[in-house]
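Visitor: Here is my input, please return the structure:
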Amino acid sequence: MAEHKHGEADVEVQENTFAGFIKLVTWGGGISIGILIFLALFNT
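Guide: Sure thing, here's the model as predicted:
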């Protein structure tokens, strides 16, 4: 079995995935809040 060397793994893919997830959550939250404000303003 190969020796494990701490800090040598390539984590670029994981970092890009996490950045995409954060962007998705931010946009989704903003759109949801926008829809709720729209519904609150135009509720009859």
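Visitor: going forward, measure contacts and count neighbours with C-alpha atoms only.
Guide: Noted.
Visitor: Remind me which helix or strand the spatially most central residue of the chain belongs to.
Guide: For the chain, I22 is the residue whose C-alpha lies nearest the centre (C-alpha atoms, centre = their mean; 1.8 Å). Per DSSP states H and E, I22 falls inside helix 12-41.
Visitor: Please generate a structure for the following sequence too, so the two can be compared:
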Amino acid sequence: MAEHKHGEMDISVQEKTFAGFISMVTKGTIICILVLIFIALVNG
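Guide: Below you'll find the predicted structure:
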């Protein structure tokens, strides 16, 4: 069994996936807030 060496694994794919996830969550949150503001303004 190979020994584990800390810091040798290539994590570039995981970093890109995480960055994409954070970006989508941020955009989704902003869209939800804007929709709620729009509904509040239209409903008056």
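Visitor: ok, so what distance separates the residue nearest to the centre of structure 1 from I31 of structure 1?
Guide: For I22 of structure 1, the distance to I31 of structure 1 equals 14 Å [C-alpha to C-alpha, to the nearest Å].
Visitor: swap in V11 of structure 1?
Guide: In terms of C-alpha to C-alpha, V11 of structure 1 sits 30 Å off from I31 of structure 1.
Visitor: on that earlier part again, compared with structure 2, how much does the helix holding I22 of structure 1 deviate?
Guide: By mean C-alpha distance after the TM-score superposition for structure 1, the fitted helix 12-41 of structure 1 averages 0.3 Å away from its aligned residues in structure 2.
Visitor: Around L36 of structure 2, count how many other residues there are.
Guide: 12 (other C-alpha atoms under 10 Å).
Visitor: Where in structure 2 does stretch 12-23 of structure 1 fall?
Guide: With TM-score structural alignment applied, stretch 12-23 of structure 1 matches the range 12-23 in structure 2.
Visitor: So which bits of that stretch are buried?
Guide: Residues of stretch 12-23 of structure 2 classed as buried: none (neighbour count, 16 or more other C-alpha atoms under 10 Å).
Visitor: how far does it sit from the chain's center?
Guide: 7 Å (C-alpha atoms, centre = their mean, to the nearest Å).
Visitor: With stretch 2-19 of structure 2 instead?
Guide: Averaged C-alpha coordinates place stretch 2-19 of structure 2 at 19 Å from its chain's average position (C-alpha atoms, centre = their mean).
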